[in-house]
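A.B. asks: I would like the atomic coordinates for the input below:
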Amino acid sequence: MPLFTLVGLILGLVFHFFLKSGVVSHWIWFTTLIIGGLPIAFQTLRGMLKGRFASDIVAMLAILTAIIMNEAFAGAVVVLMQSGGEALEKYGLRRASSSLEALLARAPRFAFRKHQDTLEWIDVKEVKVGDTLMVRPGDLIPVDGIIMSGEAEIDESMLTGEPLARSKQTGDSVFSGSIDVNGAFEMRANKTSAESQYQKIVDLVTKAQEGKAPIERLADRYAIFFTPLTLLMSLLGFLITQEPTTILAVLVVATPCPLILATPLAILCGINRAAKTSIIVKGGAALEQVGSIKAAVFDKTGTITFGTPFVEEIIPLTCLSQIPGVTHISQEELLTVAAALEQLSVHSIAKAVVEKANTPLPIPTNFMETPGSGVEGNLGSKHYTIGSHAFLTKKLTANCFKHCEQAIKTYEKRGKLLIFIAENELCIGILLISDQIRPNVPSLIQDLKALGVQEVVMLTGDNTQNAASIARQAGIETVKADLLPEQKVEVIRSLEITHHPTAMIGDGINDAPALASATVGVAMGAHGSAISAEAADIVFLADDLAKLKEILLISKRTIHIAKESILIGIGLSFALMCIAAFGLIEPAIGALLQEVIDVAVILNALRV
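C.D. replies: From the prediction side, this is the model:
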């Protein structure tokens, strides 16, 4: 519509000034006014019937008055600026998200059902409670259930956000959407596909996106007093001059194009500025709201932390000195032993151990790996076993820990993942595995508080002890641990009541419902999941949490300039209304003067 109106105005000017045909130019302008203006008028009327009294009312009145009074050129100029402003606003506020499609595309689709002595490949929707299913390495677990036989290492990061795969044995629960990293097992379905954990995430995202209320346009907040003022000035002008054209002149100079143009132009400039710093903002509403957030909610793994296993501490057991004939092992020697065996494993923790050693390693013999539990092998004449407490107990009996039980209990209380190393049949040391906090997080938390954020919260599916440790390092006081995706959404909804607007910052599929539920969802897009990036309103392309401070500052500057432009436009329009009320401005001249105001507003908005 803006393009059609612009062409009509230019064509009319050609006939009027170059071809000296006033009649033709008038009919071109009048046709443009009717075709372009009536849809705007009807749209505004529909909004009024629904109780929405916005800044567009003055423009509607100016268009209708121009039609009635046959002031085609002035009316067409109003149509151009009104339709152009709306088109610009729709472009700036558009949000393209395919998060639900991405979630559904990744959902489990098939299952191996055990029927008598054979396996049948069925649609996951056909799985019934009580069915026996076979899950192979690499498979998505189709529905929630319990392992009946076998053991495996399960990657639940898409559900919990935690990067470390979990060892599962007979009797343990498994959830749809998680991945069997290695080890085949049989499971009993406890829920159907529609009732399972992954479907809950899809449903949560659906409800969250449908439940988001549309943001009130910044221009409409000022229209509350500007529109009645314009109508009052129009009436006053008519009483002073007794000329109907005075009403149109006042309406034309008061057409709220500055109100309509100021915000979307500033927003688009702000979005462009953010893009230059590797921040993608999907819509104007997100940019407008993020600068005024009262609560910032962070996911732990992959957001506050890097989301990869890290050898935090190497602990030779000093209690070994009490055992006759056993020599103490140094930290370097302990790490070398562990890395030598782990170099033959593909487990994420094994990679972290090898990276920590960062040295040429001897090659073990008789190497064996039990998926999800541990490894064992020989270095020279000594046999080493490395893995979880349960793995070493199973392989070597509980006697391997007997000499250092008290020391081991002390380390277990820290809530970290412990990897035990045994030489022959004696535990000689521990590797403490954790997730490393991003170095700039503590300063970011302080900066957020200085920028007006009242509440900072960390959410995680990790255990309470580990979560509390990370939160202390980050300087975050409020921590919610052991959370499922739906529980994260509940926390967000609670904060929306007490600290609106809120921002949720996350990176995993399990964060998608919370990202969609918050006023503004922010995704770590560099290494995060594509689904979380789709569900979010803002995406950081760089793996840098400090971008949060940058986008808050860009938002605050953008809205400051938008408000400044609105006030400049209102001030100039009011001055012209006062002049027009005394009959000193013709409608056509008023439309051109309004264009001058629009240019001033545009130039000011470009300062973002």
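
A.B. asks: only C-alpha atoms for contact and neighbour calcs from this point on.
C.D. replies: OK.

A.B. asks: where's residue 21 relative to residue 591, distance?
C.D. replies: 21 Å (CA to CA, to the nearest Å).

A.B. asks: Of these two, which one has the most company?
C.D. replies: residue 591 (27 against 14; other CA atoms under 10 Å).

A.B. asks: before we go on, could you also do this sequence so I can check it against the first one:
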Amino acid sequence: MAVRGVGLRYPVIAVTVLILIVVLVLHAADSARVGRWIATAYVAVFVVWTLVGMVRDVLRGHVGLDVLAVVAMVATLAVGEYVASLIIVLMLSGGEALEDFAGRRAQRDLTALLDRSPRIAHVVVHPHAPDVDEFQDVAVDDVVPGDVLLVRPAEVVPVDGVLLSDVASFDESSLTGESMPVTRTAGGEVLSGAVNGTRAVRVRAIRRSADSQYQQIVALVRQAQTSRAPVVRLADRFAVPFTAVSLVLAGAAWALSGDATRFAEVLVLATPCPLLIAAPVAFLGGLSRAAKAGVIMKGGVVLEGLARVRSACFDKTGTLTQGRPDLVDVRPAAGFDADELLRLAASAEQYSAHVLADGIRRAARARGLELEPAEEAGEVATNGVTAVITGRTVVVGKPAYIAALVPGMDPVAVDAGQAVAYVAVDGRFAGALVLADAARPEAAGVIGWLRGHGVERMVMLTGDALPTAEAIAAQVGIDEVHAELLPPEKVHLAAQLRPRPTLMVGDGVNDAPVLAASDIGIAMGAQGATAAGDAADAVIVVDSLSPVVDAVAIGRHTLTVALTAIWIGIGLSVALMVVAMTGVIPAVAGALVQELVDLTTILYALRALRGPAARLTPRRPAAQPVPAEPVTPR
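C.D. replies: Okay, here's the model as predicted:
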């Protein structure tokens, strides 16, 4: 646009209005010549300012539509329509003011995230004295893992942490979209950005500010706000043909009428605000709507890519599945009770960080079994864990590891791909625990929606065993499966996939390369790795696959709105120029009418804030869950 600095836009409007009033007063006082010289001098300065900006743009390789505005202002001055030239200046600077207003409206949900970002944390001075709440205020960036923080009622949790208080209620709507408060008990993880309830609580920090959930979302929002959508460049590409058509129409009007004034009357209706304002407003609206749906995108380029996506790749574990294997069967050996087996195994698994260990512990707690502390414990990497529980030596691990301790142990028969944790107690085989990771309940609906809305090819790319991958794929409706892949192989397959553009959805560190290499990468960020979020183009901040559908639907709606707004501006401008060729629209009236065209396109572009909801029709999953791991749990 002609005026480029937010700080200058409104002063330019004020000065232009003041000069316009002075010129009109002088005209009414029979001092039109003085008014003309004042208007000419002011508009000339404005033209020079615009030309300087145009030269800078050309040097950056960007040719815009300001040339039309310059020609229109010069033409109106040349034929004595100096009031019209002032209105063009007012229209250009006022158009940017309208863009600012519309942009703030479109970014409201994004800006709300930034405004709520915590900046101060209350670090407890005496963390081992539960009844003493003496604290010191520090910048949130200075909090280190291990610090005990006091979170007052209605305050935002500053960093990710573990709850130390017995019980607390948190509003996590800004993170998960869940409107109802959630209850956390001692030992539960509390994410930064959650709003504390009515009681002051203590939290032990487990991550630095930059690594915490809410701050990562904020960083993505800042990146999204500074990006420039490709459709804006597409609008720029309309510049040459639109400029050419406008000049041809204006020249034809002059040639046919023999009146140079007709040239100016046509050109005042060709000012470029609709093209320059509509697209960015629409894309800001789309980014804001996506954020509200739980998807933070790194810019408008992601929206256009999602709108055009024709192939989709999915990781399996943690993406199409929950990523939380659940216990589906307890198979005790002779001489052992099922509850006793599970209690001993879960007590030993307290000292393991393996994903299956978490499932075993959760199952024991769900059955009301009390876990015992270990007298001593240790974990053998990739094999299992050993612990002495109430004087008994309990070993939980993979079949080969347990078989080495218990010669002659027969393997347990399980369904294809199920994960099994074998248990030995005091040198005897005690039984097996069978776990499974079910497909996400919404996964089949997401695949079905994408297939029914123009995404032609669905592919699973996973490092898991083929039988497990095929079972999950059958549940969710994916026909093409590539299993047992290393990260470089995932990248290669994604690069070869046709038709394009290609969407990739994943969650772990091993997905980061393929997320970065795909046309559009979406990371499951609610529980996923930071590396995946950094590499992706968009991050889903709720623990669900459904926002993938929302993201594609919002991208398509936003692109449609942006292009439609551009064509509305072009269509109205060309139609009005044709009418102006007959001489029925004076230059001053034409300049005022063009402002209405600007307003129309901006209001239409704001439709990107609203749109039809994407409705899933979930398929009923198979009766039995299918695990995420092959036959070895470690």
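
A.B. asks: So in the second structure, which helix runs the longest?
C.D. replies: helix 547-580 (DSSP state H).

A.B. asks: corresponding residues in the first structure for that one?
C.D. replies: Using TM-score structural alignment, helix 547-580 of the second structure corresponds to residues 547-580 of the first structure.

A.B. asks: What is the aligned counterpart of residue 440 of the second structure in the first structure?
C.D. replies: By TM-score structural alignment, residue 440 of the second structure lines up with residue 438.

A.B. asks: Could I get the contacting residues of that match?
C.D. replies: 304-306 (CA atoms under 8 Å, 6 or more residues apart in numbering).

A.B. asks: would JSON lines of the residues you listed with neighbour count be doable?
C.D. replies: Formatted as JSON lines, those follow (neighbours: other CA atoms under 10 Å):
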{"residue": "304", "neighbour count": "24"}
{"residue": "305", "neighbour count": "19"}
{"residue": "306", "neighbour count": "18"}
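
A.B. asks: any idea how far the match of residue 440 of the second structure is from residue 539 of the first structure?
C.D. replies: Distance from residue 438 of the first structure to residue 539 of the first structure, by CA to CA: 18 Å.

A.B. asks: Doesn't residue 458 of the second structure lie inside a strand?
C.D. replies: Yes. Assessed with DSSP: H, G, I helix; E, B strand; the rest coil, residue 458 of the second structure lies in a strand.

A.B. asks: follow-up on the earlier one: select from the contacts of residue 438 of the first structure every entry located in strands.
C.D. replies: 305-306 (DSSP state E).

A.B. asks: could you dump the contacts of residue 438 of the first structure to a markdown table with distance to residue 149 of the first structure?
C.D. replies: Formatted as a markdown table, the contacts of residue 438 of the first structure follow (distance: CA to CA, whole Å):
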| residue | distance to residue 149 of the first structure |
| --- | --- |
| 304 | 37 |
| 305 | 35 |
| 306 | 35 |
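
A.B. asks: Give the aligned range of the helix or strand hosting residue 247 of the first structure in the second structure.
C.D. replies: Secondary-structure assignment from DSSP states H and E places residue 247 of the first structure in helix 244-254. Here helix 244-254 of the first structure aligns to the second structure at residues 260-270, judged by TM-score structural alignment.

A.B. asks: Also stretch 279-288 of the first structure?
C.D. replies: Under the criterion TM-score structural alignment, stretch 279-288 of the first structure matches residues 295-304.

A.B. asks: In contact with the residue lying closest to residue 585 of the second structure once chain neighbours are set aside, which residues are there?
C.D. replies: Closest residue to residue 585 of the second structure apart from its sequence neighbours, by CA to CA, 6 or more residues apart in numbering: residue 265 at 7.0 Å. By CA under 8 Å, 6+ apart, the contact list for residue 265 of the second structure reads 76, 250, 580-581, 583, 585-587, 590.

A.B. asks: just residue 602 of the second structure next, same as before
C.D. replies: So residue 602 of the second structure contacts 98-99, 102, 274, 277-278, 281, 565 (CA under 8 Å, 6+ apart).

A.B. asks: Trace residue 204 of the second structure over to the first structure, please.
C.D. replies: So, by TM-score structural alignment, residue 204 of the second structure is left unmatched.

A.B. asks: Residue 204 of the second structure belongs to a strand, doesn't it?
C.D. replies: Yes. Counting by three-state DSSP, one finds residue 204 of the second structure located in a strand.

A.B. asks: Counting neighbours, what do you get for residue 312 of the second structure?
C.D. replies: 27.

A.B. asks: Following element in sequence after the helix or strand hosting it, please.
C.D. replies: Per DSSP H and E, residue 312 of the second structure falls inside strand 311-314. Sequence-wise, the next helix or strand downstream of strand 311-314 of the second structure (DSSP H and E) is strand 326-332.

A.B. asks: Just the buried residues of that next one, please?
C.D. replies: 326-328, 330-332 (16 or more other CA atoms under 10 Å).

A.B. asks: and what of stretch 463-473 of the second structure?
C.D. replies: 463-466, 468-473.

A.B. asks: Stretch 91-106 of the first structure too?
C.D. replies: So for stretch 91-106 of the first structure, counting by 16+ other CA under 10 Å, buried means 92-93, 99-100, 102-103.

A.B. asks: now do stretch 345-364 of the first structure
C.D. replies: Residues 345, 347, 349-354, 357, 364 are the ones in stretch 345-364 of the first structure that count as buried (16+ other CA under 10 Å).

A.B. asks: Would you mind checking which of these is nearest to residue 404 of the first structure?
C.D. replies: Proximity of those to residue 404 of the first structure (CA to CA) peaks at residue 353, which lies at 23.0 Å.
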